[in-house]
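Peer 1: Below is the structure, and that's it, no one-letter string:
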């Protein structure tokens, strides 16, 4: 029996996270995501890497290492500014990470990669905008520093908390395509930079890392419509997919969406895009229940991520790189776990091509 795309195949044991799609549960190292999302980025990253919450001294140590890791090597900075302007940001990021080096898997390298990738993104953005990359402000925490480097000004508390929550919620999600790609590369005993580069190349694909930009188009369409509810109604009647609703894994509410929504409800204030996302969600669910009784549909994390990023004036080309800056924490946790109990990934494939007889003529395809 062939499991196309390896769907339903268990290929490894993990202590990093657990997903229950039927019940809408996401667990990091034994803790429900609703609890983890209330912590800081640094605390959540420490949990994934070390398997437990940090005490005050351990947290201070991690913050110091993240701050030190923000230094962008000169040759990488030059590379970020020398690649063609038409090269998309994910391709630039993939190339820049591979230029960092070839160190073996270690928590030290995991911390360094997590710290420097946001700076890479900000450096490339500044060059593309013909502006100057701000000087690093070391006392800022991870998410706040990322926003400062991107835009050159201190973010509001709402922006800081919204981005931090998003990054915590998306830093890990089981054996997803990019995490699997990282583990396959790590299983060959390759270096951590190569494994992360593999993951970035996988994240770059629109079937994995591009969802928030599609949600943004839907929200923009709703914002410009004179009758938002009628717009949604027509989409449902035509059988169009409502972007930001539904998930391949979760058959009920996406717990990450619920946690992010909680932040929006408490922090949205007068932000038009955040308020719009709440209105579109309510209208979509009501209209769907009216037109298709018995069919439940829930928002996924990308739905609110798009609203948050738009509220910060992020352009669509930043969405997947920001997702990557968050997910690199989970990737490196998987790489370290793979190294700790390594078996080379080497699945079989069923040959379905022609079979040649000795005289060079084709025979009927061999049945298996």
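Peer 2: Thanks, I have the structure now. Keep in mind that this is a model prediction, so the values were computed, not measured. Residues are numbered from 1 along each chain as shown.

Peer 1: CA only for contacts and neighbour counts going forward, please
Peer 2: Fine.

Peer 1: can you give me the helices for the stretch 1-150 of the chain?
Peer 2: 33-36, 41-50, 56-69, 74-82, 89-98, 107-128, 142-151 (DSSP state H, counting those that start in this stretch).

Peer 1: Could you dump the ones you listed into CSV and include distance to residue 342 and mean neighbour count?
Peer 2: Output for those, formatted as CSV (distance: least, Cα to Cα, whole Å; neighbours: other Cα atoms under 10 Å):
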stretch, distance to residue 342, mean neighbour count
helix 33-36, 28, 18
helix 41-50, 17, 22
helix 56-69, 27, 16
helix 74-82, 31, 15
helix 89-98, 22, 20
helix 107-128, 17, 21
helix 142-151, 31, 22
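
Peer 1: Of all these, which one comes closest to residue 350?
Peer 2: helix 89-98 (31.7 Å; Cα to Cα).

Peer 1: Flag every buried residue along the strand or helix carrying residue 276.
Peer 2: Element membership of residue 276 [criterion: DSSP states H and E] is helix 272-291. Across helix 272-291, burial judged by 16 or more other Cα atoms under 10 Å covers 273-274, 276-278, 280-281, 283-285, 287-288.

Peer 1: which residues are in contact with the next helix or strand after that helix?
Peer 2: Counting by DSSP H and E, the element after helix 272-291 in chain order, helix or strand, is helix 301-311. Helix 301-311 is contacted by residues 159, 162-163, 166, 211-213, 215-216, 219, 243-245, 254, 256-258, 260-261, 271-274, 277, 315, 319 when judged by Cα atoms under 8 Å, 6 or more residues apart in numbering.

Peer 1: Only whichever of the residues you listed are buried, select them in ChimeraX.
Peer 2: With 16+ other Cα under 10 Å as the criterion, this ChimeraX line picks the buried residues out of those:
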select :159,162,163,166,211,212,213,215,216,219,243,244,245,254,256,257,258,260,261,273,274,277,319
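
Peer 1: re earlier: figure out which of the helices of the stretch 1-150 of the chain is closest to residue 326.
Peer 2: helix 107-128 (7.9 Å).

Peer 1: chain center to that closest one, what's the gap?
Peer 2: Using Cα atoms, centre = their mean, to the nearest Å, the distance from the centre of helix 107-128 to the centre of the chain it belongs to is 15 Å.

Peer 1: this is the comparison structure:
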């Protein structure tokens, strides 16, 4: 048997799969640019509707304004609420994560309406309805005049959120709305490259997001903080985990070789929310010790804090159930997915990478 060992980079690392105007990740410098702005600057000057307008403008090549996006998303949430009986019909007995997948797969094109707004508008309505069902409550009707972040929280919590809560979730939405050619975005673009519609492409993107190596990390961060429990247990717990070779959730990233720039944006959002009882001091102590321990273990290339660490703390502080963390991530990332799908469709080229065959050759 003649086995050929490949020297091809596995996982397409460092191989461009598309040209895009939407976002850029520089892992060596710890920089994320979304629609021409560094993520920290962008989060300080616009909300979700504003960044969505930028992404959709870039993806479609047709300028769209923030006010138009706000109106379209509000109307999209209303239409999704009217369709909830159909959308939730096959989700009985499923978890929030799996029920969300089943429901978004039931979305469809609506004559004369933008598919992007139908998708992005529906996501928080579906997520909120699934959360309320777990609580034994009826779905909360959306308010089309509210911001996307405010309405998402209202439907999730069953009450009107305060201004600090809205600002915190809005900052999260802006921060995670797009992130280069990540696994779910790449999946979305592959499906869109076949000229399948946006609904198929985005459903595929969400399926990729549910994997624990992509969108499933924030909940284990909270489980880690729960297991540590108190300040005096930080050192022995972390040292023991590292000695066993365990992964510390919320640290390290496939792309970033330095600190994830999104971590500081979310940390700032949490600090502004801290008056609402957020336990940032303890989490901050855990983060500081883990960073120091990782530097000691691997001084040449230590792992640093990633976006999941502060995502977990922020979403928990907002009283969003842990089982809904992945759908909430999707509520934000849907803006990027839809923009990337449109951009890929405009390119008109099928994504069809080659593979490196390492099996047996015929004699």
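Peer 2: That came in fine, so what should we check first? Small disclaimer: the values here were computed from a predicted structure and weren't measured.

Peer 1: Which stretch among the helices of the stretch 1-150 of structure 1 approaches residue 249 of structure 1 most closely?
Peer 2: It's helix 33-36; of these, that one is closest to residue 249 of structure 1 (Cα to Cα) at 15.6 Å.

Peer 1: Let's check: the centremost residue of structure 1 is which one?
Peer 2: For structure 1, residue 323 is the residue whose C-alpha lies nearest the centre (Cα atoms, centre = their mean; 3.5 Å).

Peer 1: I'd like the distance between the residue in structure 2 that it lines up against and residue 49 of structure 2.
Peer 2: Matched by TM-score structural alignment, residue 323 of structure 1 corresponds to residue 329 in structure 2. To residue 49 of structure 2, residue 329 of structure 2 is 16 Å away according to Cα to Cα, to the nearest Å.

Peer 1: Name the SS class of residue 354 of structure 2, please.
Peer 2: Following DSSP: H, G, I helix; E, B strand; the rest coil, the label given to residue 354 of structure 2 is coil.

Peer 1: give me every residue that touches the nearest residue to residue 321 of structure 2 once chain neighbours are set aside.
Peer 2: Spatial nearest neighbour of residue 321 of structure 2, excluding adjacent residues (Cα to Cα, 6 or more residues apart in numbering): residue 131 at 7.7 Å. Going by Cα under 8 Å, 6+ apart, residue 131 of structure 2 touches 96, 156, 321, 324.

Peer 1: Same check for those, but in structure 1.
Peer 2: Retained contacts for those in structure 1, judged by both residues aligned by TM-score structural alignment, their matches' Cα atoms under 8 Å, are residue 156.

Peer 1: still on that earlier bit, contact partners of the helix holding residue 276 of structure 1?
Peer 2: 219, 222-223, 228-229, 232-233, 236-237, 264, 268, 295-299, 303-304, 307-308, 310-311.

Peer 1: Which of the residues you listed are buried? Put it as a PyMOL command.
Peer 2: Per 16+ other Cα under 10 Å, the buried members of these correspond to this PyMOL selection:
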select buried, resi 219+222+223+228+229+232+233+236+264+268+297+298+299+303+304+307+308+310
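
Peer 1: returning to that earlier point: the match of residue 323 of structure 1 contacts residue 215, doesn't it?
Peer 2: Yes: counting by Cα atoms under 8 Å, residue 329 of structure 2 touches residue 215, with 7.3 Å between them.

Peer 1: Show the end-to-end separation of stretch 155-163 of structure 2, please.
Peer 2: 15 Å.

Peer 1: Against residue 76 of structure 1, how distant is residue 314 of structure 1?
Peer 2: Taken as Cα to Cα, the span from residue 314 of structure 1 to residue 76 of structure 1 is 24 Å.

Peer 1: And for residue 17 of structure 1?
Peer 2: 33 Å.

Peer 1: Likewise for residue 145 of structure 1?
Peer 2: Residue 145 of structure 1 is 20 Å from residue 76 of structure 1, where distance means Cα to Cα.

Peer 1: Likewise for residue 332 of structure 1?
Peer 2: Applying Cα to Cα to residue 332 of structure 1 and residue 76 of structure 1 gives a distance of 20 Å.

Peer 1: Return the residue of structure 1 aligned against the residue nearest to residue 321 of structure 2.
Peer 2: Matched by TM-score structural alignment, residue 131 of structure 2 corresponds to residue 125 in structure 1.

Peer 1: Tell me which residue of structure 2 lines up with residue 169 of structure 1.
Peer 2: Under the alignment by TM-score structural alignment, residue 169 of structure 1 pairs with residue 175 in structure 2.

Peer 1: And for residue 303 of structure 1?
Peer 2: Looking across to structure 2 (by TM-score structural alignment), residue 303 of structure 1 lines up with residue 309.

Peer 1: Name all residues that make contact with residue 353 of structure 1.
Peer 2: Taking Cα under 8 Å, 6+ apart as the test, what residue 353 of structure 1 contacts is residue 365.

Peer 1: ok so, going back, please state the offset of the helix or strand hosting the match of residue 169 of structure 1 from the chain centre?
Peer 2: Using DSSP H and E, residue 175 of structure 2 maps to helix 163-176. Chain-centre distance of helix 163-176 of structure 2: 13 Å, with Cα atoms, centre = their mean.

Peer 1: now what about it, what contacts it?
Peer 2: The contact list for helix 163-176 of structure 2, computed with Cα under 8 Å, 6+ apart, reads 39-40, 42-43, 46-48, 51, 149-150, 153, 262, 265-266, 269-270, 272-273, 311, 314-315, 318, 329, 331-333.

Peer 1: and that helix, how far from structure 1 on average?
Peer 2: Helix 163-176 of structure 2 differs from its equivalent in structure 1 by a mean of 1.5 Å after superposition (mean Cα distance after the TM-score superposition for structure 1).

Peer 1: From the contact counts, what lies against the helix or strand just after that helix?
Peer 2: Using DSSP H and E, the helix or strand that follows helix 163-176 of structure 2 towards the C-terminus is helix 183-193. For helix 183-193 of structure 2, the helices and strands in contact under the criterion 3 or more Cα pairs under 8 Å, 6 or more residues apart in numbering; DSSP states H and E are helix 198-209, helix 325-347.

Peer 1: What mean distance separates helix 183-193 of structure 2 from the matching residues in structure 1?
Peer 2: Using mean Cα distance after the TM-score superposition for structure 1, the mean distance for helix 183-193 of structure 2 is 1.0 Å.

Peer 1: ok, residue 320 of structure 2 to residue 264 of structure 2 distance?
Peer 2: 21 Å.
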